[in-house]
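Undergrad: here is my input, please return the structure:
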Amino acid sequence: MSLRIRMIERLSEISREAWDAVANPPGAAYDPFLSWNFLEALESSGCAAEDTGWGPKHLLAEDEATGALVGALPLYLKGHSYGEFVFDHGWANAFETAGGQYYPKLLTAIPFTPATGRRVLASHRDVQVALVEAARHVVGEWGLSSWHVLFPEEDAWQALGEAGLLKRCDIQFIWTNRGYGSYDDFLADLSSRKRKALRKERVAACEGLTIEALRGSDLTEHHWDVFFACYQETGARKWGTPYLNREFFALIHERMADDVLLVMARNEAGYIAAALNFIGSHALFGRYWGILEHRDNLHFELCYHRAIDFAIEHRLERVEAGAQGPHKMPRGYRPQAVYSAHYLPDESFADAVDRYLRRERVAIAQEIEDLETEMPFKQDL
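TA: Purely as a prediction, here's the structure:
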């Protein structure tokens, strides 16, 4: 196949059908974050745009003979390192202290979304290689400091390492479904003391409240208005400025309601808290949470326990509840390695970062091993 690689600056320049055919091909696990509906909503709402430091520069690989799209690489020209969940601020400081210009940089990631998934969107190895080489070429052609690929699957991470990118690890806490038929089946895998603690925690969190799990046609604009108020309140406390606007969530409601699970808590006066999840074919992805009226342990109930309930009911393999969170461990979320890959064309800078990453990978592996000893499961698990 003879390939043509070109760049587009808005996902609206390509059809939904063409993009989704390579982003979520038949037979592959469905990833809602890779869909045209999700990524284009970020762009058209202004959340992922040049003005916010997320300039879309997506690469497309097309069959030169037919013009058919055979691969794609989500790509952004980043003016900062916010909303990425893989922290390279120290690298930026070091590079600029030495006289370089770290920003803008190139980034392959799902904006504001620390979920593992496909990143080089092509089934044919030659197309994958061509897209990776094209991204490296852009770095050189534009005189950029770096290209970063965040949260790729492990096989792709290894392949990127073989292509000359530096490999980095971090930790997330992920719940795995061992074929449970109910939440009680899951609790049976825990030690007696931990099992009792979680039952007590759930009862206390829900006292005086009604918990609703909403998706599809059950969702209304009122639900989204309440969720957005919760998101803004909690986002302002955690990050200063929430990343996403109301228009983005309106587009998600319009396009992807069946891919959304919104877990909400209300008392007699109305809703007081909400947690937003996205539903894949194999996983539930917890994304945003907010609360308007403080309630002990309600975060754990809406974000973690209810996510497990849904995953068991719908036979999903795992729950990815986002970044951070050793507090997830007592709720059955185990530490697992997650990955990123980094192309740094400046050889001396790359050598220094590579030495650091080699030590960091060893430390991460040891930390995962140590954390496993603190899990609430019975010793044989």
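Undergrad: hey, let's count contacts and neighbours off CA atoms from now on
TA: OK.
Undergrad: quick one: Met329 from Ile368, how far?
TA: Per Cα to Cα, to the nearest Å, Met329 is found 12 Å from Ile368.
Undergrad: joint contacts of those two?
TA: Pro335 (Cα atoms under 8 Å, 6 or more residues apart in numbering).
Undergrad: could you find the closest non-adjacent residue to Leu219?
TA: Spatial nearest neighbour of Leu219, chain neighbours left out: Ala257 (7.4 Å); criterion: Cα to Cα, 6 or more residues apart in numbering.
Undergrad: so who does that neighbour touch?
TA: Contacts for Ala257 (Cα under 8 Å, 6+ apart) come out as 215-217, 219.
Undergrad: could you measure it against Ala269, distance?
TA: Distance from Ala257 to Ala269, by Cα to Cα: 26 Å.
Undergrad: do the same with Trp175
TA: From Trp175 to Ala269 the distance is 33 Å (Cα to Cα).
Undergrad: ok, Trp54 next?
TA: Following Cα to Cα, the distance that separates Trp54 from Ala269 is 40 Å.
Undergrad: same check on Leu357?
TA: 52 Å.
Undergrad: tell me which of those two has more neighbours.
TA: Leu357 (16 against 6; other Cα atoms under 10 Å).
Undergrad: one more, so I can put them side by side:
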Amino acid sequence: MMVDLEFISAIADLGIENWNAIAGVEYPFTRYEFLSALETSGAVTAEKGWQPHHVVARRDDRVIGVMPMYIKTHSYGEYVFDWSWADAYQRHGRSYYPKLLAAIPFTPATGPRLCVSDEADRDAVMAAVATALPAHARALGASSAHILFSKPEVSTAWQEQGFMQRVGPQYHWYDRDYGDFEGFLASFSSRKRKTLRKERRVVAEQGLDLQILVGDEISAAQWRFFFHCYQLTYAKRSGHGGYLPEAFFAQLAATMSENLVMVVASHGNEPVAVALNFRDQHTLYGRYWGCVREYEFLHFETCYYQGIEYCLREGLRHFDPGAQGEHKIQRGFTPILTYSNHFLADADFSEAVARFLDDEKQHIAQYLREASAMLPFRRGDE
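TA: Next comes the predicted model:
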């Protein structure tokens, strides 16, 4: 099958109907509405090191595949850390940037990257893209091409196409037919169950109330409060106001409200903390958190326990609470592997990185075995 590829500098060049006809609207982060909001709000621009460079695959002038991609001039906002690779290039008098990156900006959530029409041969489209990306990277003077947070089987397919595979840890919750939150707690050992119940009790004893709002239930005032908290979180962690402008969230509220779930914590009538999640038919994705006042255990309640309760109530089987956070394990989030794939144009660096990735994979496998032993669930006849 002949596949023709082009690279577009704005998702609007393809349009919402053409893009969503291939990417669909189920997974929120490849929706046209999400990616367009990043561009029109100014969150991703060439000046900010995120130049849109999306892949469009065609057959006989008909779009059969799309993949969000960017020309990057730094490695911020990716969550698959390659700073050491960039440093090695610099030490040898080479430039690691620009690079090509197929990813969802600022979003370390596993999901589709190369989206292919149901009527097209997926393997043929992937083979065409895998062949084109290295040549395209060289033509642009880019050091490399990367595909981040693919599903395991897709990552393996990229590996078979010559893209090195890298793994990393995250911590996800899965519904094991718990029924409700008490059923979830019943799966814990007695000591761990008491600890979690104490955390939730302390939150209530501090006079805190929590409310879950979905889509159009979120008021303009609550959006303003959320953005204030979002900026406070980044100011504390990174010394800046965050990667995403207020206009980005306003556009999401207007165009894909059905994917948005907000948890607001209040003390009396005053909101004090907030978490914003995304959802699809099967998964809740925890994304942003912030507070104006610190309360004991409030982060766990707002970001984890309320999300689990929501999943159980709404029939969502999976809760991805975001990157990092080993403290999630003792609260019932299972250590899992995430997957990315990488091509480096320089043969010597590619060989060195391949050795590094093999060693890293062994260390992470050992870590996951040890981390899984920290899960709070009952064992044997407990």
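Undergrad: across to structure 2, which of the contacts of Ala257 of structure 1 hold up?
TA: On the basis of both residues aligned by TM-score structural alignment, their matches' Cα atoms under 8 Å, what survives of those in structure 2 is 215-217.
Undergrad: can you flag the buried ones in these?
TA: Buried residues within these, counting neighbours by 16 or more other Cα atoms under 10 Å: Arg215.
Undergrad: so which of the kept ones among the contacts of Ala257 of structure 1 belong to strands?
TA: Judged by DSSP state E, the subset of those located in strands is empty.
Undergrad: looking at the kept ones among the contacts of Ala257 of structure 1, which is nearest Gly71 of structure 1?
TA: Nearest to Gly71 of structure 1 among the kept ones among the contacts of Ala257 of structure 1, counting by Cα to Cα, is Gly216 at 30.4 Å.
Undergrad: got a list of what the counterpart of the closest one in structure 2 touches?
TA: Mapped onto structure 2 by TM-score structural alignment, Gly216 of structure 1 lines up with Gly215. Neighbour list for Gly215 of structure 2: 253, 256-261 [criterion: Cα under 8 Å, 6+ apart].
Undergrad: among those, who's most crowded?
TA: Ranking the contacts of Gly215 of structure 2 using other Cα under 10 Å puts Val261 first, with 24 neighbours.
Undergrad: ok, longest helix in structure 1?
TA: Scanning structure 1 for the longest helix, with DSSP state H as the assignment, gives helix 347-372.
Undergrad: who are the packing partners of it?
TA: Applying 3 or more Cα pairs under 8 Å, 6 or more residues apart in numbering; DSSP states H and E, we find helix 347-372 of structure 1 packed against strand 166-176, strand 334-343.
Undergrad: quick check: Trp50 of structure 2 vs Gly77 of structure 2, distance?
TA: 10 Å.
Undergrad: quick one, which of those two is more surrounded?
TA: Between Trp50 of structure 2 and Gly77, Trp50 has the larger neighbour count (other Cα under 10 Å), namely 24 against 14.
Undergrad: what's the more buried one aligned with over in structure 1?
TA: Under the alignment (TM-score structural alignment), Trp50 of structure 2 pairs with Trp54 of structure 1.
Undergrad: so what's Pro271 of structure 2 closest to, chain neighbours aside?
TA: Closest to Pro271 of structure 2 by Cα to Cα, 6+ apart is Ala265, at 5.8 Å.
Undergrad: with structure 1 overlaid, how far apart is the helix or strand hosting the one you found on average?
TA: If you go by DSSP states H and E, Ala265 of structure 2 is part of strand 260-267. Taking mean Cα distance after the TM-score superposition for structure 1, the mean distance separating strand 260-267 of structure 2 from the aligned residues in structure 1 is 0.6 Å.
Undergrad: which SSE is immediately downstream of that strand?
TA: Beyond strand 260-267 of structure 2 in the direction of the C-terminus, DSSP H and E gives the next helix or strand as strand 270-279.
Undergrad: Ala337 of structure 1: what's it in contact with?
TA: Residues counted as contacts of Ala337 of structure 1 (Cα under 8 Å, 6+ apart) are 169-172, 364-365, 368.
Undergrad: what do you get for Ala124 of structure 2?
TA: 1, 3.
Undergrad: can you tell me what it aligns to in structure 1?
TA: By TM-score structural alignment, Ala124 of structure 2 lines up with Asp126.
Undergrad: can I assume its match sits in a helix?
TA: Yes: under DSSP: H, G, I helix; E, B strand; the rest coil, Asp126 of structure 1 falls within a helix.
Undergrad: ok, back up a step: isn't the match of Trp50 of structure 2 up against Leu42?
TA: No: in this structure, Trp54 of structure 1 is not within contact of Leu42 by Cα atoms under 8 Å, at 9.9 Å.
Undergrad: joint contacts of these two?
TA: Taking Cα under 8 Å, 6+ apart as the criterion, Trp54 of structure 1 and Leu42 both touch Ala48.
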